[in-house]
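Enquirer: need the 3D shape of this:
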Amino acid sequence: MKNLKKLIICFLIVICALSMSSCSGCSRQEETTAGGWTKVEDGTITNEHRELFNKALGTIDGLSYEPIKLLETQVVAGMNYRFLCNEHTSAENAPDTKVIVTIYEDLDGNAKITSVVPTE
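Expert: Below is the predicted model:
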């Protein structure tokens, strides 16, 4: 009978240890999701980012965007970039607004703006 109790206790300890180790793996998995956005800690905009931004911008009548900070990147079939930007309009006395500009760069190096969303 004592051996059976010891066996059951050992079995329960092993199950508890396994369940705790699997839970810690779950939290790591949530931090890095395949295809998810990755925050850029320092937000530095490099010359390469500026070139990409200017290539994607092309010509937009009446609006211009000035990148302030690189917020996030996302690996897809190419790369997505999210920039915090000042949006300038050509209208007189119009205030600049802050927007988030998302740019997609394909595998051939072509770039385009996919969204411009005002910050709140």
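
Enquirer: drop to CA atoms for contacts and neighbour counts, all remaining ones
Expert: Fine.

Enquirer: could you name the specific helix or strand carrying residue 73?
Expert: strand 63-76 (DSSP states H and E).

Enquirer: distance of the nearest residue to residue 73 once chain neighbours are set aside from residue 50?
Expert: The spatial neighbour of residue 73 that comes closest, neighbours along the chain excluded (CA to CA, 6 or more residues apart in numbering), is residue 81 at 4.6 Å. Distance, residue 81 to residue 50, by CA to CA, to the nearest Å: 12 Å.

Enquirer: which residue of those two possesses the greater neighbour count?
Expert: Comparing residue 81 with residue 50 by other CA atoms under 10 Å, the one with more neighbours is residue 81, at 23 against 13.

Enquirer: another for comparison:
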Amino acid sequence: MTNVDGGITIPESPMITDEHKKLVEEARKTLMDSSEATPFALLGTQVVAGKNYWILCKVNMLGPTQSEKLVTYKINKNLQDEVTLLEATTFEF
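Expert: This is a model prediction of the structure:
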């Protein structure tokens, strides 16, 4: 693991676990879309009041303009195990 500024830890391996998949599912419940997200890389974590996760996902956008996008979700899991989507950054390719 590598630490960078702001206390963010970058893992040696970006491997996704079942816990990470559950975090993405829980965080996406607040979104008002029907797209499907597949997490495939853990980019980093940060210990705060709980823990922040940066998870890279492939998102299949459904609807009339079906497309695939890469999205980084910044997710917080607080000390009460509540999951919140803090930020979503889309990369078009």
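
Enquirer: TM-score for the pair, please.
Expert: Here the TM-score for the pair of chains, by TM-score structural alignment, normalised by the length of the second structure, is 0.81; 90 aligned residues with a CA RMSD of 2.1 Å.

Enquirer: map the residue nearest to residue 73 of the first structure onto the second structure.
Expert: In the second structure, the residue matched to residue 81 of the first structure (TM-score structural alignment) is residue 53.

Enquirer: residue contacts, its match?
Expert: Taking CA atoms under 8 Å, 6 or more residues apart in numbering as the criterion, residue 53 of the second structure is in contact with 42-46, 73-76.

Enquirer: which stretch of helix or strand covers it?
Expert: strand 50-61.

Enquirer: and that strand against the first structure, how far off on average?
Expert: Strand 50-61 of the second structure, aligned to the first structure and superposed, deviates on average by 0.8 Å (mean CA distance after the TM-score superposition for the first structure).

Enquirer: residues in contact with the closest residue to residue 61 of the second structure other than its chain neighbours?
Expert: Spatial nearest neighbour of residue 61 of the second structure, chain neighbours left out: residue 35 (4.7 Å); criterion: CA to CA, 6+ apart. Counting by CA under 8 Å, 6+ apart, residue 35 of the second structure touches 59-62.

Enquirer: what does residue 35 of the second structure correspond to in the first structure?
Expert: Match for residue 35 of the second structure (TM-score structural alignment): residue 63.

Enquirer: now swap in residue 86 of the second structure and tell me
Expert: So, by TM-score structural alignment, residue 86 of the second structure is matched to residue 114.

Enquirer: thought its match was touching residue 100?
Expert: No - with contact defined as CA atoms under 8 Å, residue 114 of the first structure and residue 100 do not form a contacting pair (10.8 Å).

Enquirer: higher neighbour count, those two?
Expert: The residue with more neighbours, out of residue 114 of the first structure and residue 100, is residue 100; 23 against 13, by other CA under 10 Å.

Enquirer: and the counterpart of that one in the second structure, how far from residue 86 of the second structure?
Expert: In the second structure, residue 100 of the first structure lines up with residue 72, judged by TM-score structural alignment. Distance check for residue 72 of the second structure against residue 86 of the second structure: by CA to CA, it reads 11 Å.

Enquirer: alright, that wraps it up for me.
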